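Chemist: A predicted structure for the sequence below; I have some questions about it.
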Amino acid sequence: MDELQNNKQKCDCGCKCKGYMILGGFALIVFVCLSVFLIGEARNAFKKYDYIGKSAETPNTISVSGEGLVTATPDIAKVDVGSSSDAYSVAEAQVKNTAIMNGIIAAVKKLGIDEKDIKTKNYNIYPKYDWQNGKNNIVGYTVTQALGLKIRDTKKTSDVLKVAGESGANQIGSLTFEIDDPEQLKAEARTEAIKNAKEKAEALVDSLGVKLGRVISFSESSGGGMVYEGYGLSKGMDTLSAPAPEIQSGENEIRSNVTVLYEIL
């Protein structure tokens, strides 16, 4: 019986030892895997730290500018017409100026200017002062109003200016001749500018002994138009028989300037 118990105890000890060995081996495997993972993460973190502040490699580039120009005859004219009236009271100045402006509107409408092409641009009332006995005294008021006119038949521009003056306008200015829808002309000018820039770039890379690569960046600025300096009519000027001024619309220039950055190979 004693021998049987001894054998049983030996068996239990052996099983326990084997269990401990298995657990120890498993723990060792986990430790090794965890250590490898942590070493890898530390290495990656070190690489990231090592590259902080270092920019990506910049390609070799060449920058060229190009210009495109398209001319066209303007199809609309724009002008500002207005009146300024003085009176002792605000109401009196308003009555005087309103009568003049309504007359101007009626006159230009008779020439075919549509309601949608007549726009009030400003309306102002301010006092007039006279310095007397060491102080400013209000001696009256001034009322001004200005209209913006769009003239779709440019041949009528001179007539519009004439009837505006005859109707009492004493402020006329900001005359411009424009293309009502310039987008197609702008596109044509841009195409010419890009072509001009590419021709310059190709000539440069031939001289440098390199090849032209892809476009890295592109920018554009555009402009054009024709503006006449405004002219005014003095308040005391007789405009009843004023002749129609000679106004020439000429041609407008639609200009595009581009800057293209190319990669060189």
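Modeler: Alright, I've got the coordinates. Numbers count the residues shown, from 1 in each chain.

Chemist: please make it C-alpha for all contacts and neighbour counts, starting now.
Modeler: Fine.

Chemist: what strand or helix carries residue 128?
Modeler: Element membership for residue 128, per DSSP states H and E: strand 118-132.

Chemist: how far away is residue 51 from residue 39?
Modeler: Applying Cα to Cα, to the nearest Å, the value for residue 51 to residue 39 is 19 Å.

Chemist: no, scratch that, I was asking about residue 28
Modeler: Taking Cα to Cα, one finds residue 28 at 16 Å from residue 39.

Chemist: which residue is nearest the centroid of the protein?
Modeler: Computing the C-alpha centroid of the chain and ranking residues by Cα atoms, centre = their mean puts residue 221 first, at 10.0 Å.

Chemist: name the SS class of that one, please.
Modeler: strand (DSSP: H, G, I helix; E, B strand; the rest coil).

Chemist: how about the contacts made by it?
Modeler: When contacts are counted by Cα atoms under 8 Å, 6 or more residues apart in numbering, residue 221 is found next to 256-258.

Chemist: residue 199: which of these is nearest?
Modeler: residue 258 (12.9 Å; Cα to Cα).

Chemist: apart from its chain neighbours, what residue comes closest to that closest one?
Modeler: Closest residue to residue 258 apart from its sequence neighbours, by Cα to Cα, 6 or more residues apart in numbering: residue 220 at 4.3 Å.

Chemist: go on, residue 131?
Modeler: Leaving out its chain neighbours, the residue that sits closest to residue 131 by Cα to Cα, 6+ apart is residue 137, at 6.2 Å.

Chemist: the one you found: which element?
Modeler: With DSSP H and E as the test, residue 137 turns up in strand 135-151.

Chemist: for comparison:
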Amino acid sequence: MYYGYYPPYWQSRHQALVPSPPARMLTVKGNGRVPVQPDIAIIQLEVLTEGESVTVAQGENARIMDQVIQALINLEVPRDDIQTTNFAINPRYDFVDGVQVFRGYEVRNEITVKISPIAQAGRIIDTAVQNGVNRVSNIRFSVEDGKVHYQEALSLALSNAIGKAEAIANAMQLDLDRIPVSIIEKEQPQPIRTFSVAAEGLSTPIEPGEMIVSAEVMVKFQY
């Protein structure tokens, strides 16, 4: 028979109600950057027409845009890589002696074109302008398999955060739990380069250079 010590009921109950000290948290930000060579260009091509009536402006716009798309197809741009992204019809007004005067309508039709390889971008832009495009904008460079590079940057960001937390803990002599309590990923925008075309018949060099794929995380540790 065991005759061990059993604490009184009131004592065990009192000990159970004693709150444990709150956990202390350390939050750090980690960044990761991976340089890559882009292999895709995505551009926006716009046709703007004006006319005294909607029918005239829209008809002229449709004729020019059809011509532009056919020219791109002739350059072996797949039709699936050409997408209409904006179409708008708006009235035009001038102010004469402080009075608003109706001048007709303007029609904007915008397509987005995916170009691969990038070496074809200059030729495609020149051809589009020669066939009636009067604005080229939002040139964005990307890579075909961007997820792989982003995951690499994400891994570097997490390692960066862990390194920061360990450095802080060592400097302040903290007993750091190196297993994160939480990891929050922050979305990073892709770089965008924008310009307009003002003249036709000019060679348009496109130099994507080096693109940086970046990732950022907020990591919380307990100590």
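Modeler: Looks like it came in fine. What you see is a predicted model, and the numbers here were worked out from it, not measured in a lab.

Chemist: care to give me the TM-score?
Modeler: After superposition, the two chains reach a TM-score (TM-score structural alignment, normalised by the length of the second structure) of 0.83; 209 aligned residues with a Cα RMSD of 2.5 Å.

Chemist: thinking again about what came up before, quick one, what contacts the equivalent of the residue nearest to residue 258 of the first structure over in the second structure?
Modeler: Under the alignment (TM-score structural alignment), residue 220 of the first structure pairs with residue 185 in the second structure. Counting by Cα under 8 Å, 6+ apart, residue 185 of the second structure touches 215-218.

Chemist: as a check, name the ranges of all helices in the second structure.
Modeler: Along the second structure, the stretches classed as helices by DSSP state H are 9-17, 54-74, 121-130, 146-172.

Chemist: buried set for the longest one?
Modeler: Right, helix 146-172 of the second structure. Of the residues in helix 146-172 of the second structure, 149-158, 160-162, 164-166, 169 count as buried by neighbour count, 16 or more other Cα atoms under 10 Å.

Chemist: between the helices of the second structure, which gets nearest to residue 106 of the second structure?
Modeler: The nearest among the helices of the second structure, by Cα to Cα, is helix 54-74 at 6.3 Å.

Chemist: which part of the first structure matches the closest one?
Modeler: Going by TM-score structural alignment, helix 54-74 of the second structure lines up with residues 90-110 of the first structure.

Chemist: which residues touch that stretch?
Modeler: Stretch 90-110 of the first structure is contacted by residues 82-87, 115, 118, 125, 140-145, 160, 163-164, 167-169 when judged by Cα under 8 Å, 6+ apart.

Chemist: and residue 48 of the first structure, what element?
Modeler: When elements are assigned from DSSP H and E, residue 48 of the first structure belongs to helix 2-51.

Chemist: hang on, the earlier thing: in CSV: the contacts of residue 221 of the first structure, plus neighbour count.
Modeler: Listed next are these as CSV, based on neighbours: other Cα atoms under 10 Å:
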residue, neighbour count
256, 25
257, 21
258, 21
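
Chemist: and those residues, which is closest to residue 215 of the first structure?
Modeler: Closest approach between the contacts of residue 221 of the first structure and residue 215 of the first structure, by Cα to Cα: residue 258, at 12.7 Å.

Chemist: quick check: the closest one touching residue 196?
Modeler: No. With contact defined as Cα atoms under 8 Å, residue 258 of the first structure does not count as touching residue 196 (9.2 Å).

Chemist: shared neighbours of those two, anything?
Modeler: Each of 65-67 lies in contact with both residue 258 of the first structure and residue 196 under the rule Cα under 8 Å, 6+ apart.

Chemist: which of these fall in strands?
Modeler: Taking DSSP state E as the definition of strands, these contribute 65-67.

Chemist: need those in a markdown table (columns: distance to residue 104 of the first structure and neighbour count).
Modeler: Listed next are these as a markdown table, based on distance: Cα to Cα, whole Å; neighbours: other Cα atoms under 10 Å:
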| residue | distance to residue 104 of the first structure | neighbour count |
| --- | --- | --- |
| 65 | 49 | 19 |
| 66 | 47 | 22 |
| 67 | 43 | 21 |
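
Chemist: is it possible to export the residues you listed to a markdown table including distance to residue 73 of the first structure?
Modeler: Formatted as a markdown table, these follow (distance: Cα to Cα, whole Å):
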| residue | distance to residue 73 of the first structure |
| --- | --- |
| 65 | 27 |
| 66 | 24 |
| 67 | 20 |
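
Chemist: before we move on, the earlier item: any idea of the angle the strand holding residue 137 of the first structure forms with helix 157-166?
Modeler: Comparing the axes of strand 135-151 of the first structure and helix 157-166 via axes from the mean of the first three to the mean of the last three Cα atoms, to 10 degrees yields an angle of 150 degrees.

Chemist: many thanks, we can stop here.
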